[in-house]
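A.B. asks: Sequence and predicted structure, then a few things I'm wondering about:
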Amino acid sequence: MKLMVTRALTPAVEARVCAEFPDATFRNGAAPMTEAEAAAALASYDALLVTLGDQVRGAAFAGPLRAKIVANFGVGYNHIDAAAAKAHGITVTNTPGAVTDATADIALTLLLMSARRAGAGERFVRSGAWTGWTPTQFLGHHVSGKRVGIVGLGRIGTAIARRCHYGFGMEVVFHNRSTVTEPGLPARQVPLHELLAISDFVVIAVPATPQTHHLIGAAELARMQLHAHLINIARGDIVDEAALIAALQADQIAGAGLDVFEREPFVPEALRALDCVTLLPHLGTAALEVRDAMGFMALANLTAFRDGKVPPNAV
């Protein structure tokens, strides 16, 4: 198969790609593919290895199509029009499982940083303005023993819940679109409106779909407690970013920790200006071992398809 790889990958993954597909083309570069670039790639290659931000949707499917498989490097694939791909006989795969623990770790990183105002404190030290410890400086919120509400109890949501409960003695409530009879830890399923009203920390862990677009908007944020923090490690457009900025500016909630953004990589200046927000550049899976595992999983999907087998992670 003639393969295009849209971004630079880890050395170990690129070496294995070259071994399996000697004529692979590495597009590299930091910028994601536009729809026009994706259309050209779909017309010119048998297989694409794409990742977050590559616009494999809309007009990308309007022209001639040579590609038969689009292997996504990542679990979330809302940048790919999977329905259009299926309609044109193109298989789409992703990399679930490999990202679970790393993404859950980032959720806890953000939860702790937001609660304890670590981002603001770090900026304060770097500014040179710190004159020493005082009893009332950068007072945050305690985490241990508090209640966390997790929106979406899939693989990642469950991993976050386990860390919160067993690591910090937190009470776990969760909202899920389907009933979860055995969550695997002490946890209580509640409607979304109740979760928002009773949680000290709300963690978003649902996939980005048309149904979850702006799942958290002005009305939902208004239900949260004044001392509550919102953590999003899923996809940016699940939260109405303008509504979140307004809620934070009005002190409707105490803070937020975000690893994803609605128009990524664009982050509004109004959001960057808020000292009560911790902002990370989509670090959820940014660990060498994890990126290796993701790449090897994406490659396993490609090689299975090439060899006439069903890819293990078709979506």
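C.D. replies: On my side now, so go ahead.

A.B. asks: Please make it C-alpha for all contacts and neighbour counts, starting now.
C.D. replies: Noted.

A.B. asks: From the centre of this structure, point out the most distant residue.
C.D. replies: Going by Cα atoms, centre = their mean, the residue of the chain most distant from its centre is Thr131, 37.5 Å out.

A.B. asks: which residues of the protein fall in helices?
C.D. replies: Taking DSSP state H as the criterion, the chain contains helices spanning 11-20, 35-44, 82-87, 100-115, 118-127, 155-162, 168, 192-198, 218-223, 241-249, 269-272, 288-306.

A.B. asks: can you list those in TSV and add distance to Ile204?
C.D. replies: Formatted as TSV, the helices of the chain follow (distance: least, Cα to Cα, whole Å):
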stretch	distance to Ile204
helix 11-20	30
helix 35-44	28
helix 82-87	23
helix 100-115	9
helix 118-127	20
helix 155-162	8
helix 168	19
helix 192-198	11
helix 218-223	13
helix 241-249	13
helix 269-272	18
helix 288-306	21
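
A.B. asks: Next up, a structure to set beside the first:
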Amino acid sequence: MKPSLLILIHLNDASRASIEAAFDVVYAPDSTRRSAAIAARGDTIRAVLTNGTTGLTAAEIDRMPQLELISALGAGYENLAVDHARSRGIVLVNGAGTNDHCVADHAFALLLAIVRDVPQLDRATRDGIWRDTLPMQPNVSGKRLGIVGLGNIGEKVARRGAGFDMDIAYHNRKPREGSALRYFDSVVALARWSDFLVVATPGGAGTHHLIGKPVFEALGPNGFVVNVSRGSVLDTAALAQALVTQTIAGAALDVYESEPHPPEALLTLRNVVLTPHVGGRSPEAITASVDNFLANATRHFAGKAVLTPI
């Protein structure tokens, strides 16, 4: 008999089909179906597939007495009730490493787009405006790139920056062992040194509004910030003020505090590029994430150690 699996996130047909081959799936990717599914099937659910944004609460965990495995599809798990799950002896896994290249690619796409003003130049071209009436934009190559969070994604961003002949430094809670990159012990100090700041740190209480007014002031009027981490890491109101007052030159965000609703304070500003949290989404990344989940789940229900524990 297949174990019962509650899926709380949207999946394409191919991903669902591969999972349904191994599980009795209860598919509930929105709040209404989620509540109904837990009410109707909570006592039979043995595994949950979610992500860091969608999460799983302690109250929901308590309504699933047979729950023994929780998986976040991607690397993030900030909205999972991790401690509560552990107190129940539930195994926790994530998709660490499955979409790192995709997120790093997107971070650089955003950086190039905002620094080189690609969206506005595209619009101007369509309106028949020639280059002589448009402001020139700075190079990306040869500049100073600061990375907030030198984890797997941050490290891949650094490797891409090296391809642009950039001088690269980073901030973590502590220096990363074995890294030859320059380390700053505060985000403000890193921002003061940087031309561009890419934020790739995990979400959660420890990084809430880590990127705020002091960081923007340190980054300065020629600086740009890119956020591909979690919306909660960056103070949206402070960013809007920094952009309006030209405290910084521009920002590009794939994530924001109001998800899935767009950040209203930024929508009318010219010096912002926004994408709808797609940094980790590509056919290759989704396939790898689903395969990783299935490998973890297969091992768990066979009594083996999981591959990517939280």
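C.D. replies: All right, it came through fine. Please read all numbers here as calculations on a predicted model, not as lab measurements.

A.B. asks: thinking again about what came up before, compare the helices of structure 1 and give me the one nearest Ala67 of structure 1.
C.D. replies: Proximity to Ala67 of structure 1 (Cα to Cα) singles out helix 35-44 among the helices of structure 1, at 5.1 Å.

A.B. asks: For Thr209 of structure 1, find the nearest of the helices of structure 1.
C.D. replies: helix 82-87 (11.2 Å).

A.B. asks: mean per-residue distance, the closest one to structure 2?
C.D. replies: On superposition with structure 2, the mean distance recorded for helix 82-87 of structure 1 (mean Cα distance after the TM-score superposition for structure 1) is 1.0 Å.

A.B. asks: Show me what that helix is packed against.
C.D. replies: Contacts defined by 3 or more Cα pairs under 8 Å, 6 or more residues apart in numbering; DSSP states H and E place helix 82-87 of structure 1 against strand 91-93.

A.B. asks: Contacts for the strand it packs on, please.
C.D. replies: Residues outside strand 91-93 of structure 1 that contact it (Cα atoms under 8 Å, 6 or more residues apart in numbering) are 68-72, 82, 85-86, 298, 301, 311, 313-315.

A.B. asks: In these, find the pair that's most separated.
C.D. replies: Across the contacts of strand 91-93 of structure 1 (Cα to Cα), the longest gap, 18.3 Å, separates Lys86 and Ala298.

A.B. asks: So between the two, which is more surrounded?
C.D. replies: Taking neighbours as other Cα atoms under 10 Å, Lys86 of structure 1 and Ala298 compare with Ala298 leading, 27 against 14.

A.B. asks: Against Ala304 of structure 1, how distant is that one?
C.D. replies: Computed as Cα to Cα, to the nearest Å, the Ala298 of structure 1 to Ala304 of structure 1 distance reads 10 Å.

A.B. asks: try Ala19 of structure 1
C.D. replies: From Ala19 of structure 1 to Ala304 of structure 1 the distance is 15 Å (Cα to Cα).

A.B. asks: Can you tell me the closest non-neighbouring residue to Leu302 of structure 1?
C.D. replies: Ala71 (6.6 Å; Cα to Cα, 6 or more residues apart in numbering).

A.B. asks: Would you confirm that the one you found contacts Asn94?
C.D. replies: Yes. Judged on Cα atoms under 8 Å, Ala71 of structure 1 makes contact with Asn94 at a distance of 6.1 Å.

A.B. asks: Looking at those two, which one has more neighbours?
C.D. replies: Neighbour tally, Ala71 of structure 1 and Asn94, criterion other Cα under 10 Å: the higher count belongs to Ala71, 28 against 25.

A.B. asks: OK, contacts around the residue most central in space within structure 2?
C.D. replies: Centrality entry for structure 2: nearest residue to the mean C-alpha point is Ser229, 3.8 Å, by Cα atoms, centre = their mean. Neighbour list for Ser229 of structure 2: 199-203, 255 [criterion: Cα under 8 Å, 6+ apart].

A.B. asks: now the counterpart of Phe261 of structure 1 in structure 2: how far from Gly203 of structure 2?
C.D. replies: Using TM-score structural alignment, the equivalent of Phe261 of structure 1 in structure 2 is Tyr256. From Tyr256 of structure 2 across to Gly203 of structure 2, the span is 11 Å (Cα to Cα).

A.B. asks: Please enumerate the shared neighbours of the two.
C.D. replies: Contacts common to Tyr256 of structure 2 and Gly203, judged by Cα under 8 Å, 6+ apart, are 230-232.
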